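1. Provided below for reference: sequence and predicted model.
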Amino acid sequence: MSDKTSVFLDDLAIGQEYQSQQYQLDKEQIISFAKQFDPQPFHTDEAAAEHSFFQGLAASGWHTAAITMKLLVGSLPIGNGLIGAGVDVQWPRPTRPNDTLRVVSKIIEITPSRSKPDRGIVTVECRTLNQNDDVCQKMLTKIVVMRRP
């Protein structure tokens, strides 16, 4: 997976930011994902969603998380891949049909391993934003990052 654009533990610095590409979400994607993985009426039925907590069709938070992961893979060039070691996720606002999502990731902590000198844990704050820069998902994730081979 590593190439000349890949980054490793030694290449990272607190405060570095990475920007993803954009992803356009539509009603059909929301309904299809929800029917498979989160079959609740406010995710699968426009009419029912109008009378729900969300007052309209909303993507499953897990759908937003899956899109976020896709965007992270394309924007965080970690040489050994994005190996998760823990995550805290919040959805401060719903993701809606026709939202265009992007992820801004910021390195907030780097902890070299004491017992395994070839790696460390990097804490990354990821904000998934819509086209209006509203935060649809906040994620604090810890990833295992290897040192440069």
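-> That came in fine, so what should we check first?
2. can we go C-alpha only for contacts and neighbour counts from here?
-> Noted.
3. How are the strands of the protein distributed by residue range?
-> In the chain, the segments counted as strands under DSSP state E are 17-19, 23-24, 83-90, 100-112, 119-129, 135-146.
4. Pasting the second one now:
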Amino acid sequence: MSKSVYFEDLEIGDRLDFGPVSVSRDEIMAFAAEFDAQPFHLSDEAAAGTHFGSLSASGWHTTALFMKMFVAKMQAAGHQDASLGAMGIDELRWLRPVRPGDTLRGTSEVVEKKASRSRPEMGIVKSRVTVLNQRDEPVLTMMPITMFRTRPN
């Protein structure tokens, strides 16, 4: 395990690369059946008559795959010990469909940080996230706003 990374250790411009993860047809349909049962996420036939043309993952599935990759990297990099969760996400965009067989990876870059005025035990970090497919095409972008523990005294 890496040494713990606290709010004070993070700098504007710090990058964290994460992934890869591949997505299968069965995973796309299982996620959609439980969480986003729109027809174009459930079958090629239903998707054929839409702008998707064929089966595509739910944007929420793509976002969940980001989280899976990101948390694994955070744990490996020692960031998870100081993570206190997120306050929200700005500018979430699903830029292109994720298809069966796609392999995703991404990067997160710190773009803003500030100490909490009311909670001295934490700071707020805003990052720019981009998730790419195997063709280096962006499929998702967003700006998570997260809370990080400050270094214990």
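-> Structure received. Owing to the predicted nature of the structure, the values given are computational and were not obtained by experimental measurement.
5. Just tell me which of the strands of structure 1 ends up closest to Phe33 of structure 1.
-> With C-alpha to C-alpha as the measure, strand 23-24 is the member of the strands of structure 1 nearest Phe33 of structure 1 (14.4 Å).
6. Show me what Glu109 of structure 1 lines up with in structure 2.
-> Taking TM-score structural alignment as the criterion, the aligned counterpart of Glu109 of structure 1 in structure 2 is Glu112.
7. What is the burial count for the closest residue to its match other than its chain neighbours?
-> If the residues on either side of it in the chain are set aside, Glu112 of structure 2 comes closest to Lys126, at 5.0 Å by C-alpha to C-alpha, 6 or more residues apart in numbering. Counted with other C-alpha atoms under 10 Å, residues neighbouring Lys126 of structure 2 total 23.
8. Over to Glu125 of structure 1?
-> The burial count for Glu125 of structure 1: 20, using other C-alpha under 10 Å.
9. Residue in structure 2 paired with it?
-> In structure 2, the residue paired with Glu125 of structure 1 is Arg128, using TM-score structural alignment.
10. now its match: how far from Thr141 of structure 2?
-> Distance from Arg128 of structure 2 to Thr141 of structure 2, counting by C-alpha to C-alpha, to the nearest Å: 7 Å.
11. what do you get for Val125 of structure 2?
-> Here the criterion is C-alpha to C-alpha. By it, Val125 of structure 2 lies 16 Å from Thr141 of structure 2.
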